[in-house]
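Student: Coordinates for the following, if possible.
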Amino acid sequence: MTTQPVHDPRPLFAQAVDQAEQQITAVRPDELSNSTPCADYDVRALLGHMVAVLRKIARAGAGGDARNVADVADGIADTDWANAFTQARGEVEEIWADDALLDRMITLPWATLPGRTVVDAYTHEFTVHSWDVAAATGRLGELDPVLAERALDAFAEFAPPESRSGQGPFGPVVQVSDDADVYTRLAAYVGRRP
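Tutor: Down below sits the predicted model:
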């Protein structure tokens, strides 16, 4: 009898976070007030949200209450976003290096899920937010299409249009042409207006 290898979502998560980090590093201080496709955030607030998400992942992985972490990190100097992101990422990688976390139930502000599912979900969130930053700063050509394909497949499974209430992070699907690039289709699927 052959057993299937167990899926480790951390390498793909690292790719998505690498991409996010590249986008954050490229942001200039004069771009921080640009609006983003993520309606609640300008670039500064979106970067603060991305740092906060890493802090939530670390807190939840360490067994703490991620609800106590603000949705947007503040108090970060305009020239220090990349450093803040890298520091938060290091904490996530240290905590989530423990293989046992992948099979443990992890409590997040919005659900309690197996660790593997948590890592997958945040992989796709970082993929979308990388597009948000790239769209707001004119760097769309720098994104990895493989990450978008994986995110689009995942969102179709766990955030189908018929299950959306309009109260969460996903708006109604926006119609785009069938030949649109994968990031445009991903953005439209999660309710952005590319």
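Student: can we go C-alpha only for contacts and neighbour counts from here?
Tutor: Will do.
Student: helix or strand right after the longest helix along the chain?
Tutor: When the chain is parsed with DSSP state H, its longest helix is helix 115-137. Proceeding N to C from helix 115-137, the next assigned helix or strand is helix 145-158, under DSSP states H and E.
Student: next helix or strand past that next one?
Tutor: Following helix 145-158 in sequence, per DSSP H and E, is helix 182-189.
Student: which helices and strands does that following helix pack with?
Tutor: helix 115-137, helix 145-158 (3 or more Cα pairs under 8 Å, 6 or more residues apart in numbering; DSSP states H and E).
Student: Residue 87 is nearest to which of those?
Tutor: helix 115-137 (16.2 Å; Cα to Cα).
Student: can you list the residues that contact the closest one?
Tutor: Helix 115-137 is contacted from outside by 7-10, 12-14, 16-17, 19-20, 23-24, 27, 31, 34-38, 43, 46, 50, 101-106, 140, 142-143, 147-148, 150-151, 154, 183, 186-187, using Cα atoms under 8 Å, 6 or more residues apart in numbering.
Student: one more to put side by side:
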Amino acid sequence: MSTLDLRPAVRATAAVVAAVPEDTLDRTTPCPDWSVADLLDHLGGLAVAFTMSARKQPLGMTSGPEVDGSRLEDGWRDRIAAALHELGDAWATTPGAFEGRTEAGPIEMEAGEAALVGLNEVVVHGWDLASATGTPYAADPAAVATCRAFVESFDAPGANDGSGLFGPRVSIADDASDLERLLAAVGRRPDWTP
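Tutor: Below you'll find the model as predicted:
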């Protein structure tokens, strides 16, 4: 697990964040009930949370994060992109980041698993954001393969009815790409458009 490098994935998602057109903030996203602004707020928050997770610094959260796109301030592109880069750097440079247990938001888990959860969030939400805004997304193939193996390694309760960690799995073509297979496994329709 210590060879997992989140930096290529965060670079790809940070590039999408930096290119989000201002006039797309109110658009819908593949995330139910979230606008583009809400998704950006979530990305900024998860970047901070998983950076602290790598450093074994508790957030002191008792429940999941609240998402509110109205909190986006002037300069949000730079702030969120910088937070994403810090996330990747924290997992790459913090001694012992992948060892022991850590917090991921309000949940305690093995550090290596937290890194995988964070990576999956970055990769999938990078696609969500790109799809909602019409922004190009160059998903890192190694990150996609790692996320796909992680998501498909367990049959989470509710995987087919939407009551689990993700939405109901989506059927896709036999010749689907790794990214499309990952998206389908987490309940996304790869052909989704706003």
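Student: I'd like the helices and strands packed on helix 182-189 of the first structure as CSV, with mean neighbour count appended.
Tutor: Below are those laid out as CSV (neighbours: other Cα atoms under 10 Å):
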stretch, mean neighbour count
helix 115-137, 22
helix 145-158, 16
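Student: Quick check, central residue of the second structure?
Tutor: By Cα atoms, centre = their mean, the mean C-alpha position of the second structure lies nearest to residue 121, the distance being 1.8 Å.
Student: any idea how far that one is from residue 114 of the second structure?
Tutor: Separation of residue 121 of the second structure from residue 114 of the second structure (Cα to Cα, to the nearest Å) stands at 11 Å.
Student: With residue 155 of the second structure instead?
Tutor: Distance from residue 155 of the second structure to residue 114 of the second structure, by Cα to Cα: 18 Å.
Student: and what of residue 52 of the second structure?
Tutor: 11 Å.
Student: Tell me how far the aligned residue in the first structure for residue 28 of the second structure lies from residue 136 of the first structure.
Tutor: Alignment note (TM-score structural alignment): residue 28 of the second structure maps to residue 35 of the first structure. From residue 35 of the first structure over to residue 136 of the first structure the distance is 6 Å, taken as Cα to Cα.
Student: Now the common contact residues for these two.
Tutor: residue 43.
Student: Run a quick neighbour tally on the aligned partner of residue 135 of the second structure in the first structure.
Tutor: In the first structure, residue 135 of the second structure lines up with residue 139, judged by TM-score structural alignment. Neighbourhood size, residue 139 of the first structure [other Cα atoms under 10 Å]: 16.
Student: residues in contact with residue 139 of the first structure?
Tutor: residue 23.
Student: Would you check how far apart residue 56 of the first structure and residue 110 of the first structure are?
Tutor: Taking Cα to Cα as the measure, residue 56 of the first structure falls 11 Å from residue 110 of the first structure.
Student: Which one's more surrounded, these two?
Tutor: Neighbours per residue (other Cα under 10 Å) separate residue 56 of the first structure from residue 110, with residue 56 holding more: 24 against 9.
Student: Next, the more buried one: secondary structure please.
Tutor: helix (DSSP: H, G, I helix; E, B strand; the rest coil).
Student: Touching, it and residue 72? I think so.
Tutor: No: Residue 56 of the first structure lies out of contact with residue 72 (Cα atoms under 8 Å); the separation is 10.5 Å.
Student: can you pull the contacts of residue 31 of the first structure?
Tutor: 43, 137.
Student: still on that earlier bit, could you dump the helices and strands packed on helix 182-189 of the first structure into a markdown table with distance to residue 88 of the first structure added?
Tutor: As requested, those are exported to a markdown table (distance: least, Cα to Cα, whole Å):
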| stretch | distance to residue 88 of the first structure |
| --- | --- |
| helix 115-137 | 14 |
| helix 145-158 | 21 |
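Student: Can you say which of those is nearest to residue 192 of the first structure?
Tutor: helix 115-137 (8.9 Å).
Student: tilt between the closest one and helix 145-158?
Tutor: For helix 115-137 of the first structure against helix 145-158, the angle by axes from the mean of the first three to the mean of the last three Cα atoms, to 10 degrees is 120 degrees.
Student: Burial check on residue 88 of the first structure, number of neighbours?
Tutor: With other Cα under 10 Å as criterion, residue 88 of the first structure counts 20.
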